[in-house]
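1. sequence first, then the predicted structure:
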Amino acid sequence: MEYEVVIGLEVHTELSTKTKIYCGCTTEFGGQPNTHVCPVCLGLPGALPHLNKKVVEYGIKAGLALNCSITKYGRMDRKNYFYPDCPKNYQITQDELPLCTEGYIEIELEDESIKKIGIERIHIEEDAGKLLHTGVGTLVDFNRAGVPLAEIVSKPDLRSPKEAVQYLEKLKSILSCIGVSDCKMEEGSLRCDANISVMEKGSDKFGVRTEIKNMNSFKALEKALNYETERQIVALEKGEKLTQDTRRWDDNNNITTIMRSKEFANDYRYFPEGDLVTLNIDDKWIEEIRETIPELPYEKEVRFVNEFKIPKYDAKVLTLTMSMAEFFEETAVLSEDAKASSNWLMGDISKIMKENAVWVENLKFTPKQLAELIKLINGGTISNAIGKKIIVDMFNTGKNPKVIIEEKGLIQNSNEDEIFKVVKSVLDNNGKTIEDYKNGRKRVLGFLVGLVMKETKGKANPQIVNKLINEEIKKY
């Protein structure tokens, strides 16, 4: 029997407000445990919440960017459950009247067709604290309690783990672009719960749903969904009855493990939050917020392809974050070489950033300095190989490339007579390689070029080296 997978995602993103959703405590990441707290976010008796207007604004902004309708008359609700990191034993969230409804994101499939993934709702709520499991017991840190969240719930429109990752990547890029969240998954600013079931291919009846909780990387999401798809299919093939449950992804053993049976909405005994007034959102405010939405990543992607003539893949990667897109665009304009700008940012610079856990906005050098480096290479002052060494120095020191070149004497040698002497020496000492060339192995030319560049410490002009080798090797 053939099966089809059905996936829906519930994405929690921390909103980038300076203070928490119902009190004035800071939302800054880190800090000593239980130092970013007050009677309100600790749930102490008599402490009354007040709703942070900026949280509502950011929720509306996210909804508009995701093509949602805005609920003009709404409210906050209490979701009742007991857990050690939930100080009030209930969470202030939204139930029947979420802030945003009926939106969508479009993703591009492998055959380049466009698929629309529906967004059922976006609601705002408070985060819980954090449990710290130690060898002697479990401790709780309430610094995160009360940090504002937007929960974005997709419709069950995703049909593969790859589609789920594509959807989450695009959602992350949009939220980051509009500035409502930093979306740092490694800090928990973007977390994802996945609902997944399998059904007989062609059927319109969904299977039994499993929820996988709190995944904070694209890799973990794809692996967990692939595993769970296979687990459910194997169970059905064996005639086993699947139960609706909540599971977690065990990254060490690459399996999902059961946490508890899945709760239903009525288990939480939702009721209106009596300590907060209703929400009344007028059209004027919605339009004012709409005006603050910048060019979105997918719009920027199309413009980069058309304006800078770079490949679609490059444009997609460069627009994943607003900071990278802005760095690229300024570099491309100043250097007058968009493809070289793209290559440096996607290649050497991204590699260095990853190795050093640095974001593009924290680079010590500017787009103007990178553009200067590209012009020096294109103008023949230095070789591309030397440029790769210079970019490391620029990353470490923030110095201008011309300063580094002067300090280290890295100017490219274009003196043909001097380079000819090195080429002649390399050819004289590599008779077997020349024999291989004559026997049809043309790729050995690259090996010989590499030897010359090594002898000249990367300073020889590569174009002249190639020309001389091609001319001289025929004489042997």
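-> Right, received. Where do you want to start? Since we're looking at a predicted model, the values are computed, not measured.
2. alpha carbons only for contacts and neighbour counts from here, please
-> OK.
3. for the longest helix seen in the chain, name the packing helices and strands.
-> Counting residues, the longest helix in the chain under DSSP state H turns out to be helix 218-237. On a contact count with 3 or more C-alpha pairs under 8 Å, 6 or more residues apart in numbering; DSSP states H and E, helix 218-237 meets helix 161-178, strand 190-200, strand 255-261.
4. ok, and here's another one to check against it:
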Amino acid sequence: MEFETVIGLEIHAQLNTKTKIFCGCSTTFGAPPNSHTCPICLGMPGVLPVLNKAVVESAIKLGLATHSVINRFNQFARKNYFYPDLPKGYQTSQFDLPIVGRGEIEIEVDGVKKTIGITRIHMEEDAGKLIHDEVEPVSHVDLNRTGTPLLEIVSEPDMRSPEEAVAYLKKLHAIVRYLGICDGNMQEGSFRCDANISLRPVGQKEFGTRTELKNMNSFRHVQHALEYEVRRQRDMLLDGETIVQETLLWNPDKNCSESMRGKEDAHDYRYFPCPDLVPVEISDEWIEQVRKSLPELPDEKKSRFESEYGLPEYDAVLLTSDKELADYFEQVVAAGVQAKKASNWMMTELLRELKGEEISDCKVTPAQLSSLLLMVEKNTISGKIAKTVFLDMMESGKDPETIVEEKNLIQVSDESELMAIVAEIIAANPTQAEDFRNGKSKIMGFFVGQLMQKTKGKANPKMANDLFVKALSE
């Protein structure tokens, strides 16, 4: 029996506002436990929340960027549940009247484009954090995160593979970073994902029983968790077992999912309108004001990179997947480097040496990379030497000119100096010289390699090739 995978994602993007959603406490990450709290975010009796305007504006931005409906009238609700890190016993969220309604974004997997529907985007406050003691069987509660503003993006169940889910997640990750509303730091929990997944026989319209994979904080974990859950559910269905609706946690160390609790439905939370907050009304003028402030988004930037710089689609997609990477590329090109040459270096040498780190952590500035590439273009150094210099730059942060001077790496382009070495190599290898004269042109690589070895890689390779051809033809 063949099964079809059905996946929907619930993504939480933590907004990078300076203060929390309903109070003036700081949202700065990494502060001492329980130091960024006040009576409002601690849920003390008699306090009243005040909505942070920047949160509403961020929600409108994301709604516009995802081609979604902005609900002019929306309302907060209380989501009731009891957990140690939720001091009020309820979470202030939105339910039947969210700020953003239906929308969509386009993804691409293996060259195939697909539109994924967005059900809703709503504002809510984050809960605190439990810190489990590694020695004693106790947990500590840090409420610094309580009240931090979140946007929850709920997708339609339109994804049919883990690859599509990851592509959708990456696309939204790029959008919130381009908008500047979320730093996207998955390790710190600023951008995290819950995945609902079920299987059904191919051709069946009704969905199967779903499970929810909770709080995954890396693209790799999402991919592995969904792949595992597809295999697990398929094996159970083929064995005639019943899938239980439950919430699962992904254990990356064991590479498997583990049961956390039974999956709740909306009625389990007993939603009702929050009596402490008035409904939010958004004017058309405010929406248009926000629309005019929107930056160039990933899809728009990709199209421009293709048309303005003549880049292939593959290059444009990769370079615009991250705003800082795209900005870095444009600064290199602005300094006079050919666009394709800059793209090739960034996609190979630069991204390889970053080893997954952010471009903002790179020691090599756009100005330094452009200087290095222009040195190659002017034949000051060879392409091979440039790669060696670049590794030094990544380690030390020095300018390429400084490294080239310190290590005496300037390319040898003096014809008379090189011709003397060429004559010496030909005289020492008469058999190979005769082979070249008899039509074995591939032997040229041997001669140029000998010259590079004698000059420690500093010879101008094109000039070396031309000189050997001239000398062997005489």
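-> Structure's in. What do you need? Bear in mind that the values here come from a model prediction, so they are computed numbers and not experimental data.
5. one step back: list the buried residues of the longest helix of the first structure.
-> Using 16 or more other C-alpha atoms under 10 Å as the test for burial, helix 218-237 of the first structure gives 218, 220-226, 228-229, 232-233.
6. again with stretch 310-329 of the second structure
-> Buried residues in stretch 310-329 of the second structure (16+ other C-alpha under 10 Å): 311, 315-317, 319-326, 328-329.
7. check stretch 257-266 of the first structure too.
-> Buried-residue list, stretch 257-266 of the first structure, by 16+ other C-alpha under 10 Å: Lys262.
8. one more: stretch 293-309 of the second structure?
-> 297-299, 301-303, 305-306, 309.
9. return the subset of those residues lying in helices.
-> Of the positions in these, 298-299, 301-303, 305-306, 309 sit in helices, assigned by DSSP H.
10. between the residues you listed, which is closest to Asp414 of the second structure?
-> Taking C-alpha to C-alpha as the measure, Asp414 of the second structure lies nearest Tyr309 of those, at 34.9 Å.
11. for that closest one, which non-adjacent residue is spatially closest?
-> Spatial nearest neighbour of Tyr309 of the second structure, excluding adjacent residues (C-alpha to C-alpha, 6 or more residues apart in numbering): Ala339 at 5.9 Å.
12. that neighbour: neighbouring residues, count only.
-> Residues near Ala339 of the second structure, counting by other C-alpha atoms under 10 Å, number 18.
13. what sits against it?
-> By C-alpha atoms under 8 Å, 6 or more residues apart in numbering, the contact set of Ala339 of the second structure is 309-311, 333.
14. just to revisit the earlier point, would TSV of the helices and strands packed on helix 218-237 of the first structure with distance to His50 of the first structure be doable?
-> Shown next, in TSV, are those (distance: least, C-alpha to C-alpha, whole Å):
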stretch	distance to His50 of the first structure
helix 161-178	25
strand 190-200	25
strand 255-261	33
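15. out of those, which is closest to Asn343 of the first structure?
-> The closest of these to Asn343 of the first structure is helix 161-178. By C-alpha to C-alpha, the value is 20.5 Å.
16. which stretch of the second structure lines up against that closest one?
-> Mapped onto the second structure using TM-score structural alignment, helix 161-178 of the first structure spans residues 162-179.
17. how close does the matching stretch sit to the first structure?
-> Taken over the aligned residues, the distance from stretch 162-179 of the second structure to the first structure averages 0.9 Å (mean C-alpha distance after the TM-score superposition for the first structure).
18. gap between that stretch and the chain center?
-> Stretch 162-179 of the second structure sits 7 Å away from the centroid of its parent chain (C-alpha atoms, centre = their mean, to the nearest Å).
19. buried residues in it, which are they?
-> Under 16+ other C-alpha under 10 Å, the buried positions of stretch 162-179 of the second structure are 162-169, 171-179.
20. many thanks, have a good one.
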